[in-house]
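>>> What follows is a predicted structure for the sequence shown.
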Amino acid sequence: MLLSLFSGSTIKIKGSSLIIDMEYAIILQARMGSSRTPGKVGAIMAGHEMLYHQIQRLLKNGLNNVIIATSISSLDDKVVEIAEKCNVGYFRGSESDVLERYYKAAKVNDVKNIVRLCGDDPLIDPECIRALIESQTNDPVDFITASHKRGWVYGTTAELINFECLKLTYNTAKTELDREHVNPFIKRYEGFSKRKIGPISEFELRPDIYLSVDYPEDLSLVKEVFEHFDGIGKVHSFTQRELIELYDSGLLTIGNKHLHAGFND
């Protein structure tokens, strides 16, 4: 069970951050700066910031080991404010070197396996995280991804990185692309053991749906999703099936399809 995997961790308080020693943890990268849609993680929908809803969706589904990885920029004081409001840990590091930020956040918290999430993906499916952790528990590898054409819906997915894999990547990767996006080096490097996983239900295989927030049109769509589920009392508890059914219902304004190419493989 996912809850039992998370609930066995030891949590210690250090200053205003949670310092956690654990086998699995979610490290969620989020910052206010964005070239396409500045301030999107702080955008208000259903009464709270988008990042607040993302965190609460994790917590309400028993995913309590959450660390927000943000930058030292003063703009990201808002991200820290949201993390503290949700009572989750945070780490502040480089604004541009996201790989370094991830590595140091994992190292200081002694995380053995990192579930990597992005603040661009507030509709993450908790069942995807469950599947990643169960897959790693049953058969450990360096890297597991659910982000591919036979995986979860674009914008609802995640990946898992073993700390030793992340450490080698941090010490080896040099290009701007590798430092900014964390996983390109991991995907290229043949020395890592890797696996792809996907949802059991064929109903949930929908490569035609794009729910990541890069553009204002994406933000408007996600806002409609949260406000719909808030209106029926399920703002943080809706399932992937319910999300897909809403998408297909005709109740949403879907104006972002032309902006995304989806997964490459």
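Looks like it arrived, so ask away. Numbering: from 1, shown residues only.

>>> Please make it C-alpha for all contacts and neighbour counts, starting now.
Fine.

>>> Tell me where this protein has strands.
10-14, 17-29, 44-45, 48-49, 66-71, 89-93, 111-118, 143-145, 159-162, 194-196 (DSSP state E).

>>> Tell me which of those sits most buried.
Neighbour counts (mean count of other Cα atoms under 10 Å) averaged over each of those peak at strand 66-71, with a mean of 27.

>>> tell me what that strand is packed against?
Contacts defined by 3 or more Cα pairs under 8 Å, 6 or more residues apart in numbering; DSSP states H and E place strand 66-71 against strand 17-29, helix 77-85, strand 89-93, helix 98-108.

>>> let's see 10 Å
The contact analysis (3 or more Cα pairs under 10 Å, 6 or more residues apart in numbering; DSSP states H and E) places strand 66-71 against strand 17-29, helix 50-59, helix 77-85, strand 89-93, helix 98-108, strand 111-118.

>>> before we move on, back to that, of all the strands of the chain, which one comes closest to G255?
strand 44-45 (17.9 Å; Cα to Cα).

>>> Next one for the comparison:
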Amino acid sequence: MSNRVVAIIQARMTSTRLPGKVLMPLAGKPLLYRMLERVQRIRGLDAVCLAIPEGKAHDPIAKIASSEISLYRGDEQDVLDRTFRAAQQMKADTVMRVTSDCPLIDPEVSGDVLSAFENSPVAYARTAFDSGYPHGFDTEVFSFDALSTAHSEASEADEREHVTPFIWRRPDRFPAMELDHRPDLREWRLTVDTPEDYELISQVFDTIYPQNPNFGFAELKNLFAEQPRLLEINASVSQPKLAGMPGES
């Protein structure tokens, strides 16, 4: 039985806290370009699709798509619909969801999530929430059937905006698993939502990328062990939470 695995990356120019962040430079290229470099190294993927909103404001993002990166344009606010239709266009059986504000996503970790999903009787697997991985390694993998059900039934605004809440709020309908990591490194904020986040990520790329463009989790651990003050740059930035998230206090 065939299983076509497609990574779908959602991106837009109109970020609330840091507009245009996906085009901000990292080691001489747009943030989104660097992120896509890493996604393309994830083992087990059959295709990668960039899912962006319609409208001229987002045209600069579309130019980053290439012969190796497919493009889908859809609704800006209903991201669940955009993701579903991108997966439909790509004929996906399994969907990996990563967001464009995670330019340090680790291909090995994301590949581990996919492997765990494929080897377990679940509809949804993830690193996110209380898994112990840094914020910015967040990877979700789910069946197209689960996505289709969410697309048909989800009615809450946050379920349409954030794609997967309908799925992870219903573990009785969608059996789930989470990859764990110890020690708990959730205090490492490696996603880009604020100028402080960008400053940290930019310094990471400037330090490691020229010598090792394929750097990953191990190299980040070494860097922060040698230069722990880097993590202080965005330590005051809070991580938003959605209602019902596992680990929510």
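Noted; the coordinates are in hand. Small disclaimer: the values here were computed from a predicted structure and weren't measured.

>>> hang on, the earlier thing: okay if I get the helices and strands packed on strand 66-71 of the first structure as TSV plus distance to L177 of the first structure?
Output for those, formatted as TSV (distance: least, Cα to Cα, whole Å):
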stretch	distance to L177 of the first structure
strand 17-29	16
helix 50-59	25
helix 77-85	24
strand 89-93	18
helix 98-108	10
strand 111-118	16
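
>>> Compare the strands of the first structure and give me the one nearest L211 of the first structure.
Among these, strand 111-118 sits nearest to L211 of the first structure (Cα to Cα), with 12.3 Å.

>>> Map K56 of the second structure across to the first structure for me.
By TM-score structural alignment, K56 of the second structure lines up with S74 in the first structure.

>>> again with M96 of the second structure
By TM-score structural alignment, M96 of the second structure lines up with V115 in the first structure.

>>> and the gap between that match and A46 of the first structure?
Counting by Cα to Cα, to the nearest Å, the gap between V115 of the first structure and A46 of the first structure amounts to 26 Å.

>>> swap in T137 of the first structure?
Taken as Cα to Cα, the span from T137 of the first structure to A46 of the first structure is 36 Å.

>>> Neighbour count: the two, which is higher?
Using other Cα atoms under 10 Å as the criterion, T137 of the first structure and A46 rank with A46 on top: 17 against 13.

>>> Next up, the contacts around the match of M96 of the second structure.
Residues near V115 of the first structure by Cα atoms under 10 Å, 6 or more residues apart in numbering: 24-28, 66, 129, 132-133, 143-145, 158-162.

>>> Measure how buried H258 of the first structure is and give me the count.
H258 of the first structure has 7 neighbours, counted by other Cα under 10 Å.

>>> measure whichever residue in the second structure pairs up with it to E68 of the second structure for me?
In the second structure, the residue matched to H258 of the first structure (TM-score structural alignment) is S236. Per Cα to Cα, S236 of the second structure is found 38 Å from E68 of the second structure.

>>> Could you identify the residue of the second structure that aligns with Y90 of the first structure?
Match for Y90 of the first structure (TM-score structural alignment): L71.

>>> longest helix in the second structure, by residue count?
helix 195-208 (DSSP state H).

>>> State the span of the first structure onto which it is aligned.
Under TM-score structural alignment, the match for helix 195-208 of the second structure is residues 216-229.

>>> What residues of that stretch count as buried?
Buried residues in stretch 216-229 of the first structure, defined by neighbour count with 16 or more other Cα atoms under 10 Å: 217-229.
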